[in-house]
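K.L.:
Give me coordinates for this.
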Amino acid sequence: MTNRQITVAALQLALPGPVAPNIEAVTELVEQAATKGAQIILPPELFEGPYFCQVEEEELFANAHPTTSHPSVLAMQNLAKKLNVAIPTSFFERDGHHYYNTLAMIGPDGQIMGQYRKSHIPDGPGYEEKYYFRPGNTGFKVWDVFGTRIGVGVCWDQWYPECARAMALMGAEVLFYPTAIGSEPYDQDLDTSRMWTRAMQGHAVSNCMPVIAANRIGHEGDAHFYGHSFISDEWGDLTQIFGAEETGVLVQTLDLDRAAKHRAGMGFFRDRRPHLYGRLTEDI
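P.N.:
Okay, the predicted model is just below:
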């Protein structure tokens, strides 16, 4: 019997804007990934334009759109249907008077399977997202696509083991994280890329499932985005990884049944003690 498999891709590229060239550049890489057999293709976070959260400017709220009319979502819907691929699509959403950092899960028929609003919103020099985004109100989400169930967190979510474990408990077999992360304005010598990678490798190890992360590269204003997009297997080993400057696609075929066997054998879900974890939900 042939093991269940899924082929995934992570995109890495510079996204300096404006909107149309950014979407065109992402489209080119999605098409490239599809020709290599990728079924689920992950672009970076907020790829519609430059990472605008470095500054607090009222005018920038005009860049947000409702899910069904956002240019990134519309472009990826057309592309997904054309190529028969799934594309988790990060974008700046406006819902009435509310604004979110949102992920539209676009299926291979080009339809929106659902959306996830980023739960963890950072606030610090160069990453002033709380000015623009409300904390997500959707809860964590998983979706069934191409014979597996996937979970998608967005950028800052990737630092939280609770997010990864929640998606795993909801049945996810593969975790995806679109990202926009780079230099820290308060300390130009601080390179968090190794921490960033290890945090998600830890999710792979603790949940015994592959993890895919897609980041942008290049200079935008005072920020330098450090790339290091990767695909990890269920042991947390990096099977595909970019450095800080490459533009392109990472593609990997994942053995889902092998991961499931490893997950069962390790017993991490068998040996959980939820009644001891109440402190995790106490805000004190």
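K.L.:
alpha carbons only for contacts and neighbour counts from here, please
P.N.:
OK.
K.L.:
Report all helices and strands that the biggest helix by length in the chain contacts.
P.N.:
As assigned by DSSP state H, the longest helix anywhere in the chain is helix 19-35. Secondary-structure packing of helix 19-35 (3 or more CA pairs under 8 Å, 6 or more residues apart in numbering; DSSP states H and E): strand 5-14, strand 40-42, helix 71-83, strand 248-255.
K.L.:
Can you give me the neighbour number for residue 30?
P.N.:
28 (other CA atoms under 10 Å).
K.L.:
Wait, it touches residue 23, no?
P.N.:
No: assessed by CA atoms under 8 Å, residue 30 is found out of contact with residue 23, at 10.3 Å.
K.L.:
circling back to that earlier point, any chance of a markdown table for the helices and strands packed on helix 19-35, columns distance to residue 117 and mean neighbour count?
P.N.:
Shown next, in a markdown table, are the helices and strands packed on helix 19-35 (distance: least, CA to CA, whole Å; neighbours: other CA atoms under 10 Å):
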| stretch | distance to residue 117 | mean neighbour count |
| --- | --- | --- |
| strand 5-14 | 20 | 24 |
| strand 40-42 | 16 | 28 |
| helix 71-83 | 14 | 21 |
| strand 248-255 | 25 | 21 |
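K.L.:
any chance of those in JSON lines, with distance to residue 150 too?
P.N.:
As requested, the helices and strands packed on helix 19-35 are exported to JSON lines (distance: least, CA to CA, whole Å):
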{"stretch": "strand 5-14", "distance to residue 150": "11"}
{"stretch": "strand 40-42", "distance to residue 150": "10"}
{"stretch": "helix 71-83", "distance to residue 150": "17"}
{"stretch": "strand 248-255", "distance to residue 150": "13"}
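K.L.:
another one to check against the first:
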Amino acid sequence: MAAGLIVGIKCMERVPAGYVGVVYNFSGGISDQVLTQGWHFVSPTKKVTTYSVGIEQSYLTSEDKGDSPKDESFSTPTSDGKSLTVDLEFSYKFDPDRITKTFTMFKVQSGETVKNTFIKPKMRAWTQEVTAKFPVTDVFGDKRQELNEALDVYMKQKFEPYGIIIDTANFTNIVTDSETSAAIQRKVTAQQELELANIEAKTAKVQADKDKEVALIAAEQEKEKATIEAEQKKIQAEGEAEATRIKAEAEAEANKKIAESLTPELIEKQKIEKWSGEVPQVQGSNTPIVSIGE
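P.N.:
Model (predicted):
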């Protein structure tokens, strides 16, 4: 009984949480049964290989991080012949609906072995195919996000036929040689200076347009002011001329009435009224001087 218990214990296989187990015979046959998490009794003539069906995080970095205990950063080219050194992180899982096909495809290798001998090497190789489509200035410029998105999409497509689902893939660090970095910096500086010059030119044009508009408004106001003043002077002159005309007509009318009122009888009467009653006086011997008293 004790021997049976020992054999029974040895035949127990544990599938960790987030994993499934594929059962196969030592003779090479695969069982249709896929074991879920937990303890399972497995015949001594059979072996269980586990694969992760939960999201696993993996790294290809220069630092000791996760499953990347040593420097696993790698070089990758750009479209203009430059070389980049990159750190990469990705998350993946095995498709539980195709796990037996994946098992057969990779010849009974465990999920961990598949990761180390297939997934990571292919990540390096296929990353090179992605970066080779981008010039170095785009990698370090405004196309960095586009590069990350291209990597993620490409990895999903490439691993899918193998029953491997890539959840995410992205660059965590990208560097290049010092000469290329200096050239990129010079180009960035030149672009910034050009952008600044363009901004200043646009600002100057806006200010010039504004000054021109202000000048036009001022000229229009001056013109309007001059027109108003001229109109006021015209009205004033016309008023003064009209007043002078009216005054002259009034004086002429008055003089006319006076003239019409001066009859011969009235004139004689005014002469008599103005005469003081004195007769003219003659002075001197040869030339008489007539003196009429005032």
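K.L.:
quick one: TM-score?
P.N.:
Laid over one another, the chains give 0.25 as their TM-score (TM-score structural alignment, normalised by the length of structure 1), with 102 aligned residues with a CA RMSD of 5.1 Å.
K.L.:
one step back: what about the helices and strands packed on helix 19-35 of structure 1, which gets the closest to residue 220 of structure 1?
P.N.:
strand 5-14 (9.0 Å; CA to CA).
K.L.:
Kindly calculate the angle that the closest one makes with strand 248-255.
P.N.:
160 degrees (axes from the mean of the first three to the mean of the last three CA atoms, to 10 degrees).
K.L.:
Report the distance from the top helix by length along structure 2 to the chain centre.
P.N.:
Longest helix in structure 2 by number of residues (criterion: DSSP H): helix 178-261. Chain-centre distance of helix 178-261 of structure 2: 39 Å, with CA atoms, centre = their mean, to the nearest Å.
K.L.:
picking that back up, got the buried residues for the longest helix of structure 1?
P.N.:
19, 22-23, 26-27, 29-34 (16 or more other CA atoms under 10 Å).
K.L.:
Let me have those in TSV, adding distance to residue 8 of structure 1 as columns.
P.N.:
Shown next, in TSV, are those (distance: CA to CA, whole Å):
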residue	distance to residue 8 of structure 1
19	25
22	21
23	20
26	16
27	16
29	13
30	11
31	13
32	12
33	9
34	9
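K.L.:
now for those, which pair is the farthest apart?
P.N.:
Farthest pair in the buried residues of helix 19-35 of structure 1, by CA to CA: 19 and 34, 22.4 Å.
K.L.:
pretty sure residue 10 of structure 1 contacts residue 32?
P.N.:
No: the criterion here is CA under 8 Å, and residue 10 of structure 1 misses it with residue 32 at 11.2 Å.
K.L.:
picking up where we left off before, out of the buried residues of helix 19-35 of structure 1, flag the one nearest to residue 72 of structure 1.
P.N.:
Distances from residue 72 of structure 1 to these, taken by CA to CA, are shortest for residue 23, at 6.6 Å.
K.L.:
wait, that closest one sits on residue 75?
P.N.:
Yes: Residue 23 of structure 1 is within contact range of residue 75, at 7.4 Å (criterion: CA under 8 Å).
K.L.:
separation between residue 128 of structure 2 and residue 86 of structure 2?
P.N.:
10 Å (CA to CA, to the nearest Å).
K.L.:
For these two, indicate the residue with more neighbours.
P.N.:
Neighbour totals were compared for residue 128 of structure 2 and residue 86, and residue 86 leads with 21 against 18 (other CA under 10 Å).
K.L.:
Once you drop chain neighbours, what's closest to the more buried one?
P.N.:
Leaving out its chain neighbours, the residue that sits closest to residue 86 of structure 2 by CA to CA, 6 or more residues apart in numbering is residue 174, at 4.5 Å.
K.L.:
Now do the SS call for that neighbour.
P.N.:
Using DSSP: H, G, I helix; E, B strand; the rest coil, the structure places residue 174 of structure 2 in strand.
K.L.:
Now do the contacts for it.
P.N.:
Neighbouring residues of residue 174 of structure 2 by CA atoms under 8 Å, 6 or more residues apart in numbering: 84-87.
K.L.:
can you do 10 Å?
P.N.:
Listed by CA atoms under 10 Å, 6 or more residues apart in numbering, the contact partners of residue 174 of structure 2 are 73-76, 84-88, 139-140, 144.
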